[in-house]
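Asks: Provided below for reference: sequence and predicted model.
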Amino acid sequence: MAATELERCPATTLPDYVATSGNRTVRTLSRLELDLPCLEAWCHPREDKRTLCRIRGVMSPAPE
């Protein structure tokens, strides 16, 4: 993910990434920090800070 893509991400983002299990996963994240080549963020489902390195894309959440 390029830094310019991250800058366009909303405060809450849904990245599409490959988990260590090899499964495709989508998570709700906020408080994004770019630490190339990874992304550090607060993971809402896990209620913990996570580092994601195998990001395939980013989606915006559906408007409420």
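Replies: Looks like it came in fine. Numbering: from 1, shown residues only.

Asks: CA only for contacts and neighbour counts going forward, please
Replies: Noted.

Asks: All the helices of the protein, residue numbers only.
Replies: For the chain, the helices defined by DSSP state H cover 3-7.

Asks: put this beside the first:
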Amino acid sequence: MRKRIYANDAERVAAHRARHGFVQLTVDIPVQTMLAFEEYLKFKDLSKRAVITKLLETQLLRKR
């Protein structure tokens, strides 16, 4: 059996985020918006991370 590198899943996730330069973003949105977003993700077979990152980069943070 492999030796555990991390004491728990929280440490494992924190290490993954640190290695890849990710931060956690939490927002409150209406239920209907979330349901529509989840349907979109299923239809396009994309991750939440990919869609939100692309939206932020192309819509809010683009150079003008």
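Replies: Good, I have the coordinates. Quantities reported herein were computed from a predicted structural model and do not represent experimental measurements.

Asks: How alike are these chains, TM-score-wise?
Replies: The TM-score (TM-score structural alignment, normalised by the length of the first structure) is 0.19; 24 aligned residues with a Cα RMSD of 3.9 Å.

Asks: can you tell me which residues contact the closest residue to Asp48 of the first structure other than its chain neighbours?
Replies: Take Asp48 of the first structure and drop its neighbours on the chain: the residue closest to it by Cα to Cα, 6 or more residues apart in numbering is Trp42, 5.8 Å away. When contacts are counted by Cα atoms under 8 Å, 6 or more residues apart in numbering, Trp42 of the first structure touches 29-32, 48-50.

Asks: Between those, which sits nearest Glu5 of the first structure?
Replies: Distance to Glu5 of the first structure across these (Cα to Cα) is lowest for Leu32, with 11.8 Å.

Asks: okay, now that closest one: neighbour count?
Replies: 21 (other Cα atoms under 10 Å).

Asks: longest helix anywhere in the second structure?
Replies: Max-length helix for the second structure by DSSP H is helix 31-44.

Asks: Now that helix: buried residues?
Replies: Counting neighbours by 16 or more other Cα atoms under 10 Å, one finds that helix 31-44 of the second structure has no buried residues.
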